[in-house]
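*Asks:* I need the structure of the sequence given here:
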Amino acid sequence: MGFFIPATVLAAGLPANELSLWWCLPFIGVLLSIAVSPLLIPHLWHHHSGKIIAIWCCIFLLPLCWQFSIMTCVSLVLHTLLQEYLPFMLLLLALYTLSGGIVIRNNGIGSVKLNVLLLASGTVLAGLMGTTGASMLLIRPILRANAQRRYRVHIVVFFIFLVANIGGGLTPLGDPPLFLGFLKGVGFQWTISNMILPVLLNTVLLLGVFTLIDQFLWLRETKTSTLPQPYNASWRIEGKINLLFLLAVIVIILLSGLCKNFPIWQFFGIEISLIACIRDGLLLLITLCGLKYTPSALRQQNEFNWAPMQEVGKLFIGIFITIAPVMAILQLGSDGQFKPLVNLIHHNGAPVNTLYFWMSGVLSGFLDNAPTYLVFFNLAGGEAQLLMLQFSKTLLAISMGSVFMGALSYIGNAPNLMIKSIAEQQHIAMPSFFGYMGWSLTILIPLFIVDTLLFF
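*Replies:* Presented below is the predicted three-dimensional model:
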């Protein structure tokens, strides 16, 4: 028996046959709160988001205790914390903490060549250290390099496209959806071998479009103002020990996926694997080492703080708990309450990969790509081995849609809003929610149509 959870129902112990669609309302409430509250009630959401998420969790858990049993509720919460939430948060914490201790200095001017180099580098790094880590590592250097330019909005927009989203598709470390798939049993090598071509294609095409736009605006600026001439920039990286720690994280995750047949214990009906405990313990140890051996001055220069991690922690505990009945019902397939949806994206029992790509993608762009991935992963059967071998195109469609289309809006992926906030702190007039969508729909939708024609 492998260490990962093969074909497990996220809500362990939930009697799916007895669940109606009403049990999905708390999950919908959590997602709508995340999507709409920052726009409609920003002040209230900023100060009380954790309480709002807790209310939705109570709306789900209290009736669960009443209708079934307290032990069912306890088992669900323990399953969520130990097998889903804790591994997910420990990886994010390690990547965020270590990247916050690395300072990149350069004295270059934001020429077209330098900007393309930074965007390409960030895209590669996103696959290795996560979209959040790579975004927080490089957004300030690229903004500093372009500080003297008048037109900078397009640079931030393409940074969101590439570094905060597309690059995350390269490995399971890159973006939360793929890491959740990794926890479900999707092989590390499968993700790399199947996603490398789509990531490479989308990156090259987007960098090509960016080069044309940036070159046009650079020439326009040089005609109306005096900009320093580009020259060979010098680079310096401080906090290099964190690069070694990041490499250690990658090795740990890779080895944990390769190790099989380790002891497994039962706790309240929950399977606890020795290799999972070792992996999570090492991630926590590396995080603490990063904090101890990184000078505080470097984190101050990066304006490092724990607010983003606190926000992510509050949101995802609500997502993982309230999504449980959705996952349980989806496991029933056409025998469950989601029969119309299952029939829509399946034709004569076979998955329609194009619909999997677009439906998982559009929902990822406006809700949250991690739970969206889980929904469609379970809708496709939830069997990692079966999906990798017999329905590889379907798993690829879910992976590409969930990762790539997180760039459609500011709320599609956590780094998007973080990048926007940092840019605005640098006095860049970023587009509104719908203004940004003007950029994404114009540039990304044609790109995703090309993806559909080539891969599905």
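
*Asks:* going forward, measure contacts between C-alpha atoms and count neighbours the same way
*Replies:* Fine.

*Asks:* quick check: next helix or strand after the strand or helix carrying residue 278?
*Replies:* Under the criterion of DSSP states H and E, residue 278 resides in helix 274-293. From helix 274-293 onward toward the C-terminus, using DSSP H and E, the following helix or strand is helix 296-301.

*Asks:* here is a second sequence; please produce its structure as well for comparison:
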Amino acid sequence: MKPTRTLALAAISLMPTLAAAADIDGSQLSLLWGVPFAGILLSIALLPLLAPLFWHHHFGKVVAFWALAFLLPFGVVFGPAVAGAGLVHALVAEYIPFVILLAALFTVAGGIYIRGNLHGSPALNVGILALGALLASFMGTTGASMLLIRPLIRANDNRRHVAHVVVFFIFIVSNAGGSLTPLGDPPLFLGFLKGVDFFWTVRHIFPETLFLVGVLLALFYVLDSWYFRQAGEISRSDPTPDSPPAALGFDGKINFVLLLAVVALVLMSGIWQSPVQWDVAGTPVGLPGLVRDLGLIAVTLASLALTPRQVHADNQFGWAPMQEVAKLFAGIFLTIIPVIAMLKAGVNGPFGAIVAAVTRPDGAPDPAMYFWATGLLSSFLDNAPTYLVFFNTAGGDPATLMTTYATTLAAISAGSVFMGANTYIGNAPNLMVKAIAEDRGVKMPSFFGYMLWSFGILVPLFVVMTFIWLR
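*Replies:* This is a model prediction of the structure:
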């Protein structure tokens, strides 16, 4: 379930807040309006760890509690019309398109099964991690993670030490690899929906991505080689029988074609300009976006119809993650409305100290501070909503952010994607991968044990990146 909430991030209907926030003077709001938002995010982060059984059975009720704790008082104070307009905008303009994309990627990736058994040598493991990093920007960190984590675990199931393989998989495939296109990670897709060009990120943070992924692959190879040479590392009996070379391959190949269709639909919606649009309770719905969403729904249904049942069974495909995402973000996109309003108020609002911290004395944004502020909050509050918060704090105008403040937008993008790997709750696939690994007998680090890995390996690399690219 945790995994799913990660995806949810993406749902980050934070964007919805823009409509309602426009009707509210954030400088006049009390910090108490941010309590429901903080409450729901802290619930997502802590309850699965402190009360897993309660959370598993009642997370929907917890979400409903926090959503109502915001919506009812909000409607009373600002009126039902403003509350309704914010809800419709969040739902129609942001939430539904994002969930549709997530569902399409999740379904298509779940319809591809990699057959056969490989042997997890350091070279093979590095190859799989590098392939996953490449695929992540085109089929999403969730899609790439779901496609490759099971064959990677099978390849290493005769080894004594496997946890480090999964940890680096989370670093590289579930996070850093998704930094180059809006398909890669929820925050970037939110930026795309806001008007950031599809290829903007690959043009502006490719060096940082190459540095981070390259160094992580090198460090992994050294560590994995050391483990590989230890006595007793390789078990004499392999739990997964060897397969003849002819048996290696893919089942559900039609989903590769459907994956290309997903990419084409998303590109189309960003490139095609049409004056045709409809007004839904004050929220404009353009023809390109509508065609994209209907096309993605068709792709999802086609994948379900064309994928053999055995492929879904082999991949242990199920809808629980997507269902959880939908519920969790129904609460997030509502409770974020006043938070966005307060952030948009700048130094005059309740979050003036945060805005001042990421702003230089001359009033210009400080890219380094944006990188760390976005990244550290993404580590604990989920990266999609955090991206949107700082996107709006930096002005919220995509044209200006892509040009005059390009370094700032690059810092926000890199911080939200890269530092989502700092904790299990930073990005959707992280907990999903952890759950799959544990289900297959891998003893994964605890929540704080994982942070020892991430803060010991990733944070020093982020410091180096700051001095090279964000000064």
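
*Asks:* what sits up against the helix holding residue 278 of structure 1?
*Replies:* With C-alpha atoms under 8 Å, 6 or more residues apart in numbering as the test, helix 274-293 of structure 1 has contacts from 3, 87, 90-91, 93-94, 97-98, 101, 241-242, 245, 248-249, 252-253, 256, 259, 262-264.

*Asks:* structure 1: which residue goes with residue 289 of structure 2?
*Replies:* Per TM-score structural alignment, the equivalent position to residue 289 of structure 2 in structure 1 is residue 276.

*Asks:* tell me where the stretch 151-300 of structure 2 has helices.
*Replies:* Assigned by DSSP state H, counting those that start in this stretch, the helices in the stretch 151-300 of structure 2 fall at 163-172, 186-194, 200-204, 206-229, 254-271, 287-306.

*Asks:* the shortest one corresponds to what range in structure 1?
*Replies:* Helix 200-204 of structure 2 lines up with residues 190-194 of structure 1 when matched by TM-score structural alignment.

*Asks:* ok, residues contacting the matching stretch?
*Replies:* With contacts defined as C-alpha under 8 Å, 6+ apart, stretch 190-194 of structure 1 is touched by 170, 171, 172, 178, 388, 396.

*Asks:* okay, buried residues for it please.
*Replies:* By 16 or more other C-alpha atoms under 10 Å, the buried positions in stretch 190-194 of structure 1 come out as 190, 191, 192, 194.

*Asks:* any idea how far residue 103 of structure 1 is from the second one?
*Replies:* Going back to what we said before, that points to residue 191 of structure 1. Counting by C-alpha to C-alpha, to the nearest Å, the gap from residue 191 of structure 1 to residue 103 of structure 1 is 30 Å.

*Asks:* does the alignment partner in structure 1 of residue 128 of structure 2 lie in a helix or a strand, and which?
*Replies:* Alignment note: residue 128 of structure 2 maps to residue 118 in structure 1; criterion TM-score structural alignment. Element membership for residue 118 of structure 1 (DSSP H and E) is helix 112-129.

*Asks:* now the counterpart of residue 326 of structure 1 in structure 2: closest residue in space that isn't a chain neighbour?
*Replies:* Aligning on TM-score structural alignment places residue 326 of structure 1 opposite residue 339 in structure 2. Excluding its sequence neighbours, the residue lying closest to residue 339 of structure 2 (C-alpha to C-alpha, 6 or more residues apart in numbering) is residue 34, at 5.7 Å.
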